[in-house]
Each structure stands twice: as structure tokens, then as C-alpha cells.
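Enquirer: missing the sequence, but the structure's below:
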């Protein structure tokens, strides 16, 4: 892993908390990404260092935005033969210029293990005694983090107003025509193929791609395009393959390189859906950052290039945007 040149406190202070640039039109802030709607059917996505979980922004994590953008870049490149993606260019390590799609109102979550900690995850519902989840029947006697016979799709709503995701079944999607029958069949097929490619390449790097979330849109020609991010540690679970079996056998949580680390830290201290979430210590945020960097390096085979600490991330992005979009600066 890359050797740090700056102190942890300096890294936190240099985090990208927001990416609002007054020169650009159509600004919108989401939980992690800030975006701009540009002419010509384009959208600019800037991954900040904000960290969200349980529908809250919990703080900032050094290098997180860069890790997300560059990890997604690897996976977009590696899966372009399966499904077209929205990428046009990468003006900066935190920034991607994309096609502005008509986003579909369904998120496709593919899962191959009975796990999770959030309200839309499988394990909490199974642990409460539910045996039909997202339209799939589960047998009695399964354990947390157990592999399922084959991957399944567990779709959720994608609220356009930033609300909560809600579980869906295939029947509900088709009955309500959230997407057309033809679109659903294509989404299901492409999602399973994308996930299979992800699991294959992750396994070659000693990782288990446990589950993931895909978002799709439709371009001006009616083609389905994968968007947002793909197989990042924010949208996916990754476990270390060489320790999974031993830890599962004794009931320990798997060694992970993903967002679940922070979710579990929070849940050990409060009920995140009812209680105030405590402030996360600096050392915990740095451990989390190291996990994301380790995931990037392991997946891509590249060494993470830590940005120049003498240049604020926000300033670097501003300069990159001025070069990419001189008509606005």
C-alpha cells in the first residue's frame, strides 16, 4: 500500500466535504456525489469524501472520493462488453463526465450470501424469522454470512427525492410497470452477467464479491446503460477469500474491505435508525480509509497515488474543471 506523506489530521482537513463551484450550472448535492447538469446531454459527477450510512452522512474519509471514482473506472472498463456505461471522460481523479440518462426507478441488488446489517439487507429480516424475502424463499437453519446456492436479485425502489429505498419483488415491478417487461428482463440478465464478471475478477485477486448494487438509465436511443458506480466498496461487499471459511466456521464476521466495517462500528454503539450516531474517531476513519485504498489496490493491481498534500483537493478539482470546461471559467 502507498506510504503516507502527511499526518492523519492533515488528511482529514484536506478532505473534499463539498464540490459546489459557482461557475457551473445545474448543481445538485446527493449524499456522496455532487453533480452538475451540462448542455449537450452531459452530467458532471464529483465524488466527495463524504461517508454515508443508514441514510445519514457520518463524516468525511480521506481519499474516499478518489478511490470510488478510480475503482469504478476499472470496473466500467472491465465490463463494457457486457453493458454500455455512462462514462465520457475523467477530468480529475475525483471527477467523471457522463451521459445524462433518464434513470430507471429501480435499483438492482445482486446477492450471493445471507448477510447485511441495514433494513434492506437479507440477514436482519431472516433473523427475525422471515423466510420469503424479495419474493425468494429461504430454508430454515441458515446462518449469517452463509453462501446461497446461486446469486439472487433483490430489487429496491430508487426514490428520486432522496427518500428511503424500499424492497421490491419482480412481480411488484412488473405489475406496477415501474419498468417495462422487456426492460426488466434486460436488467436482470445484464445485472447477473455484470455480477458474474465481478465475482470472477475479484476471485482472481483473492476476494469474494459478496453483493452489489447497480443503477441503470436509458439513453437517447432507448438503450439501457449502467450508471453511477459499479463494484465499489460503497456499493458492494468484499470479503477476503483466504479467511472467510475459518471465520464463518466460528461465527466471526468476515475480514472485509468495504462499507460494512463502518456500519458494524456504528451498530455496536447505537441503534442507527433510532439513536443519535456518535462521532467517529479519527483513528477509525483512517482505518476505514486504509481499507478502501487496500481494496482499490487489490482489485486494480495499481498503487494508489496519494494526491499532493500541498494542493487542496478542492483547488485541484477546480483547476481540472477549468481545463476541461473553459467556457465556464
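Expert: Great, that's in hand. Given the structure is predicted, the values throughout are model-derived calculations rather than measurements.
Enquirer: hey, let's count contacts and neighbours off CA atoms from now on
Expert: Fine.
Enquirer: ok, now which ones touch residue 134?
Expert: By CA atoms under 8 Å, 6 or more residues apart in numbering, the residues touching residue 134 are 154, 155, 167, 168, 169, 170.
Enquirer: I'd assumed residue 109 was in contact with the second one.
Expert: Yes - with contacts defined as CA atoms under 8 Å, residue 155 counts as touching residue 109 at a distance of 5.5 Å.
Enquirer: just checking, which of the contacts of residue 134 belong to helices?
Expert: Among these, the members found in helices (DSSP state H) are residue 170.
Enquirer: so can I have CSV of the contacts of residue 134 showing neighbour count?
Expert: Shown next, in CSV, are those (neighbours: other CA atoms under 10 Å):
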residue, neighbour count
154, 22
155, 23
167, 19
168, 19
169, 16
170, 16
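Enquirer: just checking, what packs against the host helix or strand of residue 57?
Expert: Assigned by DSSP states H and E, residue 57 falls within strand 56-60. Applying 3 or more CA pairs under 8 Å, 6 or more residues apart in numbering; DSSP states H and E, we find strand 56-60 packed against strand 50-53.
Enquirer: So what's the gap between the strand it packs on and the chain middle?
Expert: Distance of strand 50-53 from the chain centroid (CA atoms, centre = their mean, to the nearest Å) equals 11 Å.
Enquirer: just stretch 196-203 next, same as before
Expert: That offset, for stretch 196-203, works out to 16 Å (CA atoms, centre = their mean).
Enquirer: Repeat that for stretch 241-249.
Expert: For stretch 241-249, the distance to the chain centre is 24 Å (CA atoms, centre = their mean).
Enquirer: And for stretch 91-100?
Expert: 16 Å.
Enquirer: List of residues touching the helix or strand where residue 190 lies?
Expert: Assessed by DSSP H and E, residue 190 sits inside helix 181-204. For helix 181-204, the external contacting residues (CA under 8 Å, 6+ apart) are 75, 79, 82-83, 108, 110, 151, 153, 174, 208-210, 212, 214, 224, 231, 241, 299.
Enquirer: burial count for residue 136?
Expert: By other CA atoms under 10 Å, 12 other residues sit near residue 136.
Enquirer: Put this next to the first one:
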């Protein structure tokens, strides 16, 4: 899945989902293009999800506006080449903070696994008796490393972040992460969605100010659960790519996650139902109707 050429831009990097380009003649801007690729279990799947890049871009732009009074963001313009209209933004080129800034308000995923083993999440002790899906006493800042493609992010404690970026910046990104989560959780709750956890990324401008970057509060970077179906003690229905993870982990997929084999292609039915979940998350949160692009 190579990044397509764009006249006037030089491709410089491709991640699991996004392709980065540098405008010719500019060193302080980047074009970030969201593809329809989907990843799970540290693999980029062969099967794209139609419209996913447009949904992620539109949702991020909407959330950037909701968080604008809390912190600046990296968006410069949505005036982008016609070939990537709707799924690309022109952004500031920043020095990225080299950790994933994760906020957790509910116990699930890797946090649940650690809690069951040690009674903590990222080394933070938690009360006894919590279950899969339990709301935590207060949201936690649970950073991880930024792993290379195909490798696992590793949970780290706050002391690690201090060692990597210094005490002042570590405290700043922790505060911003928890503030942004609190705002996002409250907005989502009003719209019938539980924001269980989410990942933020931050960059630093040359003047030292911290800027919200990458994507924000999307189904790729967050766990969204229907509020009216929340029931601790079991896996929760979701609006995010947990739906794809669950299929890959099921006998139906025939895939052994512990093997060296790549995941199988997604069936058409799984693709359509996944797309539907992304669209529903967008429409519930923003209140807007997602318009399918007409080619």
C-alpha cells in the first residue's frame, strides 16, 4: 500500500494509517493524509475500510474545535490537493513528544490485563473488585512508548516520561492529556457514548509551546462504547476497531495471532459493518450526517 504521488509534495513517511508529505519549498509544514487502511494487533490489514480516512479527518477537525480553548493544535489549513480532499490537512511541522499520551477512564484492554495480574495500571494501584469495563475512581495518565511499525507499544510510568522529556514537559503533557480527556468524555457522554480511553499526541513549537497534533478522539485512537449498553463485567459493544480485533481473534477468521502469518483479508460483511460503526460514531458525536463521497 504505497503512498500515491502528489504534485507539489514529496512523500516522506508512511505510518500504519497516515501518509506524510512535505510541500515543495517549505520546511515548516506537512501534509497529513489519512488513508482507508486499518490496523489491528500491530498489523496493517490488507483490506481497507471505505471512507475511513475521510471519517477520521472530519472527526479530528471537529474535536480540535471542541478543544481549542484548552490548547492550540497543529492544523494550518484544509486547502489541500484535490486528490486528497476531505482526508488531508496541512499542519505545522513540530518536534513530536516521543511518547503516546493515553488517558483511561475505564478499565479494559491492556490495563485490565495488568490489573488482574498486579492490581495496578501503569504501576498506579487501583481498588480491589474492579471488572472489565469498570469506571475508574478517576481518569489515569498511562503513557506508552512509540513503537516502530510492527512492534508493540510498551506501557511506561510517569517517571519514564520525565526521564525522556524532562519534568516540566512531562507534567505539561500529563495535564493536557487529562484535561482533553475530561472534555471529550463529557461531550461524548451527552451524546450517548462512553469514552473509555484515548490516545493523544503532542508536539512542541520552536518557542517551547505544546501543541495537540496527529488525530484526536477518533475510533482509531479511542474506545467508544454505547452508553445505554454499558455493563461492567464483560466486553463492551463498541464504535471503534475493537469490532475488527474481535473478528480476527475469533475461530471464524482462522488466524493464529501468535504465529508469524499476517492476518487474513476481512470479509465484505465485516468491512461494511466496521464502516457503519465508524460512520455512526461520527454522526452521534458531531450531530452531522456523513456524506458518502461520489466519485
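Expert: Sure, I can see it. Please read all numbers here as calculations on a predicted model, not as lab measurements.
Enquirer: Post the TM-score for the overlay when you can.
Expert: Put the two chains on top of each other and the TM-score (TM-score structural alignment, normalised by the length of structure 2) is 0.90; 282 aligned residues with a CA RMSD of 1.7 Å.
Enquirer: Show the subsequent helix or strand relative to the strand holding residue 57 of structure 1.
Expert: helix 64-79.
Enquirer: What is the corresponding segment of structure 2 for that next one?
Expert: Using TM-score structural alignment, helix 64-79 of structure 1 lines up with residues 52-67 of structure 2.
Enquirer: how about the helices in the stretch 1-150 of structure 1?
Expert: 8-13, 64-79, 122-127 (DSSP state H, counting those that start in this stretch).
Enquirer: winner for burial among those helices?
Expert: helix 64-79 (a mean of 21; mean count of other CA atoms under 10 Å).
Enquirer: That helix versus helix 181-204: what angle between them?
Expert: Put simply, helix 64-79 of structure 1 runs at 100 degrees to helix 181-204, going by axes from the mean of the first three to the mean of the last three CA atoms, to 10 degrees.
Enquirer: mean deviation of helix 64-79 of structure 1 from structure 2?
Expert: When structure 2 is superposed, helix 64-79 of structure 1 averages 0.4 Å from its matched positions, counting by mean CA distance after the TM-score superposition for structure 1.
Enquirer: Which residues does that helix contact?
Expert: 16, 46-50, 85, 93-96, 194, 197-198, 229-234, 289, 292-293, 296, 299-300.
Enquirer: Apart from its chain neighbours, what residue comes closest to residue 206 of structure 1?
Expert: Spatial nearest neighbour of residue 206 of structure 1, chain neighbours left out: residue 241 (5.4 Å); criterion: CA to CA, 6 or more residues apart in numbering.
Enquirer: ok now the strand holding residue 57 of structure 1, how far from the chain's centre?
Expert: 15 Å.
Enquirer: For it, which outside residues touch it?
Expert: Contacts of strand 56-60 of structure 1 (CA under 8 Å, 6+ apart): 12, 15-17, 31, 49-52, 277, 279-280, 285.
Enquirer: Tabulate these in CSV, adding columns for distance to residue 140 of structure 1.
Expert: Shown next, in CSV, are the contacts of strand 56-60 of structure 1 (distance: CA to CA, whole Å):
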residue, distance to residue 140 of structure 1
12, 46
15, 46
16, 46
17, 45
31, 37
49, 41
50, 39
51, 35
52, 33
277, 33
279, 38
280, 37
285, 37
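Enquirer: name the helices or strands packed onto whichever strand or helix holds residue 316 of structure 1?
Expert: If you go by DSSP H and E, residue 316 of structure 1 is part of helix 313-324. When contacts are defined as 3+ CA pairs under 8 Å, 6+ apart, helix 313-324 of structure 1 packs onto strand 87-92.
Enquirer: what angle sits between the strand it packs on and helix 313-324?
Expert: 130 degrees.
Enquirer: Mind listing what's buried along strand 87-92 of structure 1?
Expert: 87, 90, 91, 92 (16 or more other CA atoms under 10 Å).
Enquirer: Please apply the same query to stretch 215-229 of structure 2.
Expert: Buried-residue list, stretch 215-229 of structure 2, by 16+ other CA under 10 Å: 215-227.
Enquirer: So for residue 260 of structure 1, what's the nearest residue that isn't a sequence neighbour?
Expert: residue 237 (7.2 Å).
Enquirer: just checking, the one you found touches residue 211?
Expert: Yes - between residue 237 of structure 1 and residue 211 there is a contact under CA under 8 Å: 5.5 Å.
Enquirer: Report how many residues lie close to the equivalent of residue 152 of structure 2 over in structure 1.
Expert: In structure 1, residue 152 of structure 2 lines up with residue 164, judged by TM-score structural alignment. Look at residue 164 of structure 1: counted by other CA under 10 Å, it has 15 neighbours.
Enquirer: On the three-state scheme, residue 164 of structure 1 is what?
Expert: The three-state label given to residue 164 of structure 1 by DSSP: H, G, I helix; E, B strand; the rest coil is coil.
Enquirer: List the contacts of it.
Expert: 55, 158.
Enquirer: got it, and the one 5 residues further on?
Expert: Residues touching residue 169 of structure 1, when contacts are defined by CA under 8 Å, 6+ apart, comprise 134, 135, 154, 155.
Enquirer: So which of these is the closest to residue 263 of structure 1?
Expert: residue 154 (20.1 Å; CA to CA).
Enquirer: ok so, going back, I'd like to know which of the contacts of helix 181-204 of structure 1 are buried.
Expert: 75, 79, 83, 108, 110, 151, 153, 208-210, 212, 214, 224, 231, 241, 299.
Enquirer: What about the residues you listed, which are in strands?
Expert: 108, 110, 151, 153, 208, 209, 210, 212, 214, 224 (DSSP state E).
Enquirer: Could you dump those into a markdown table with distance to residue 62 of structure 1 added?
Expert: Below are those laid out as a markdown table (distance: CA to CA, whole Å):
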| residue | distance to residue 62 of structure 1 |
| --- | --- |
| 108 | 29 |
| 110 | 28 |
| 151 | 33 |
| 153 | 32 |
| 208 | 25 |
| 209 | 24 |
| 210 | 25 |
| 212 | 23 |
| 214 | 25 |
| 224 | 34 |
